[in-house]
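>>> okay, predicted coordinates and the sequence, questions at the end:
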Amino acid sequence: MIKAGIIGASGYAGNETLRLLLSHPNCEVVAVGGRSALGQKVSDLYPSYYEHCDLTFVSDEEVIEKADIIFAGLPSGLSEKYAKMCDEQGKKFVDLGADFRLHNEEDYKEWYKGEYKDKDLHQKQVYGLPELHRDAIKQASIIGNPGCYPTSVCLGLYPLLSHHLNASDHIIINSASGTTGAGKKLTEDTHFTKTNESFHPYKAGNHRHTPEIEQELSLMADKKVTVTFVPHLLPVNRGIVSTIYVKVDKDLDEIYKIYKETYQNERFVHVLPLGKNADLKFVTYTNDCHISLHMDERDHTLIIASTIDNMIKGTAGQAIQNMNLMYGLPEETGLQMVGPSF
């Protein structure tokens, strides 16, 4: 039985990881940390755990002491010291935040205003998108769990860029996320009265996920890829829809065939039949990604719609998918949820 601990379990990402791990047949959650809730029971903070989980929030150090694998749901800049502790003790570490996603420290300095204090530690990090880096994840001890927006975008573009079917190196991405993507801390934009019946872009052209997206797309394409990335805030709790626009030099039927072949053995990525539209409703509370393909025949622009649950495939579910790979378990273990029908 895998002994798991969660640092930052009082926040949305850590809490969702706890919720999913409680149903995992090969894992036991042995400790949870949450500085804002230290000494409280999980069920005091989240009543849904009443008589399901009686764990009490303990110190982060105690979480690491008790567990074999640690999930950290922390703001950027806070995970490195815990990853180092785990590394020194021979324990596995999955960072749900941004500290181990970017290969280039200069990108981290520019977009997150921090630095890598232990550069050798970052040589061990693996970007945890299983559909792209499965073999490396199996051997990894430190995982940088992908951001939710980059997950939807990378899965949406992987078949296209890896087969060099794009006629332009510049890609336009409009993504819309539910409010849980902003985290638990309340801001002016996430007040109910601001988000209710609202839909608007934010951080247009300067969102922190931009370098992560460009990093992975460039690896797929074997050349530098740039994007115009515009995120939007949806008045829903969870879910992401990324609509991606790129010029292509192949017809839709040929591209569709390549997408189907690329993902035919992937448990969590589903390319919908032509004429169907990816819809976040049907991937919520699952680890699935739905992709639909469309073509503007007037200028041969491919339109890709990629949708995920930002809290599961975009965060906690993907982290558990990575854990399964790290421990040699079937990838879908504990993640075989079917989305709602209505």
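Received, thanks.
>>> every contact and neighbour count from this point should use C-alpha atoms.
OK.
>>> contacting residues around Val63?
Gly5, Ile6, Ile7, Val30, Ala31, Val32, Gly33, Ile70 (Cα atoms under 8 Å, 6 or more residues apart in numbering).
>>> for the helix or strand hosting it, which positions count as buried?
Val63 belongs to helix 60-66 when assigned by DSSP states H and E. For helix 60-66, a neighbour-count test (16 or more other Cα atoms under 10 Å) marks Asp60, Val63, Ile64, Glu65, Lys66 as buried.
>>> got another, please set it beside the one above:
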Amino acid sequence: MDRAALARDIDAACRVTGSFTLRSGRQASEYFDKYLFESQPALLRAVAEAMVPLLPESTDLVGGLELWGIPLATMVSSLTGLPVVFVRKAAKEYGTRRLAEGAEVGGRQVTLIEDVITTGGAVRDAARALRALGAAVDVVICAIDRSGVPGGPLTGDGIETRAVFSKADLDAAREDAPGAIAGHPVEVRPTRPIEYEAVEALIRAAFWDVYRPGCIEDVIYRQLTESAAYLPELDLVAVHGEEVVGHLILTRATVTADDGSVREILCAGPLAVSPALQRNGIGAQLMTAGIDRATSLGFAGVVLFGSPDYYPRFGFEDASRFAITTADGTNFAAFMARELGPGALAGVSGRFAEDTAFHIEPVGVDPDAVSDTTV
């Protein structure tokens, strides 16, 4: 994976939207959740592979800092064959009572591995402790340096910071991903009726033969536009020049409690992006805009069926957290919900039901016979 693509993938995975209380007490609508890239094996490996060329040739051991430096250090060790040592925040008070678990560090060059560095406090403490044990510690390699300090925040401690990415790199990746394709901006706006056929063609191109022979998602969209669940302001297209390159629709849905009471929420999807332009942040731009618009309209929450590796970056969680189940009373990882405000789904529990427009038999459709609209 090239460096620019990796930066975009990390930013897309970790930058989530919602309502967050920061350590300072301030409220924020956006949060960088570093755990999301480390919990995805492909991204974890890609970051570790990018760390390998940054290792000093003199490295005898790689040292993973507790907690999230450990999976990265383990992966680097596996890729290079270098032994690994796991550095605790404090020596345990039982058993071996060791601070550094694994190989002996005395007289050896230890290159520290960390996920994110901001002030460098944890690295500074680990380096001092390892040096006290006789190790040489001159370099730390991190996935992301958020300090903004040239050379890193640890130069005064004799430690060089080598980062795969800086905060500026990820900010630039975010700007590049959804903002433009070949220098032209992508605009997200409500779909115009004259664009319905273009949207159907786009959906067919995105979903054809992906989950089944042919697709049904284009038919679902057509039926949704004719249903009582349809909300024109939440039928969104991403437009590049005059071309429809992405689409998302959110429609009315319900949650029925055990006592028979019914609450209205939203159902998100289908979400589609032109296959040739996927991985450019268009889907993220659409989802963010949809969430923002739905929030401003006063809806309590959104439910969707989708990839649990993709949608949590937008604040979606397993629907069971909100005591919301599918229509048949079950839950699974791909069934997710998102509050559109703090506590907005409090008191909303029961069985989810989308509009009947979703309930069609899969029927293969010849994509060339339905519409000659190009996408």
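Sure, I can see it. From a predicted model like this one, the values you see are computed outputs, not experimental measurements.
>>> after superposition, what is the TM-score?
Remark: TM-score between the superposed chains equals 0.26 [TM-score structural alignment, normalised by the length of the first structure]; 153 aligned residues with a Cα RMSD of 6.7 Å.
>>> still on that earlier bit, could the contacts of Val63 of the first structure go into JSON lines alongside distance to Asn322 of the first structure, neighbour count and secondary structure?
Putting the contacts of Val63 of the first structure into JSON lines (distance: Cα to Cα, whole Å; neighbours: other Cα atoms under 10 Å; DSSP: H, G, I helix; E, B strand; the rest coil) gives the following:
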{"residue": "Gly5", "distance to Asn322 of the first structure": "15", "neighbour count": "29", "secondary structure": "strand"}
{"residue": "Ile6", "distance to Asn322 of the first structure": "15", "neighbour count": "29", "secondary structure": "strand"}
{"residue": "Ile7", "distance to Asn322 of the first structure": "17", "neighbour count": "30", "secondary structure": "strand"}
{"residue": "Val30", "distance to Asn322 of the first structure": "19", "neighbour count": "16", "secondary structure": "strand"}
{"residue": "Ala31", "distance to Asn322 of the first structure": "20", "neighbour count": "25", "secondary structure": "strand"}
{"residue": "Val32", "distance to Asn322 of the first structure": "19", "neighbour count": "31", "secondary structure": "strand"}
{"residue": "Gly33", "distance to Asn322 of the first structure": "21", "neighbour count": "28", "secondary structure": "strand"}
{"residue": "Ile70", "distance to Asn322 of the first structure": "12", "neighbour count": "29", "secondary structure": "strand"}
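>>> so where do the strands sit in the stretch 151-300 of the second structure?
Secondary structure of the stretch 151-300 of the second structure, counting by DSSP state E, counting those that start in this stretch: strands at 160-166, 180-181, 184-190, 235-240, 243-256, 262-273.
>>> which other helices and strands contact the fifth one?
It stands for strand 243-256 of the second structure. helix 196-207, strand 235-240, strand 262-273, helix 282-296, strand 350-353 (3 or more Cα pairs under 8 Å, 6 or more residues apart in numbering; DSSP states H and E).
>>> and the angle from that strand to strand 184-190?
If you take axes from the mean of the first three to the mean of the last three Cα atoms, to 10 degrees, strand 243-256 of the second structure sits at 40 degrees to strand 184-190.
>>> got the end-to-end distance for stretch 17-36 of the second structure?
Terminal residues of stretch 17-36 of the second structure lie 13 Å apart, using Cα to Cα, to the nearest Å.
>>> and the end-to-end length of stretch 203-223 of the second structure?
From its first residue to its last, stretch 203-223 of the second structure covers 13 Å (Cα to Cα).
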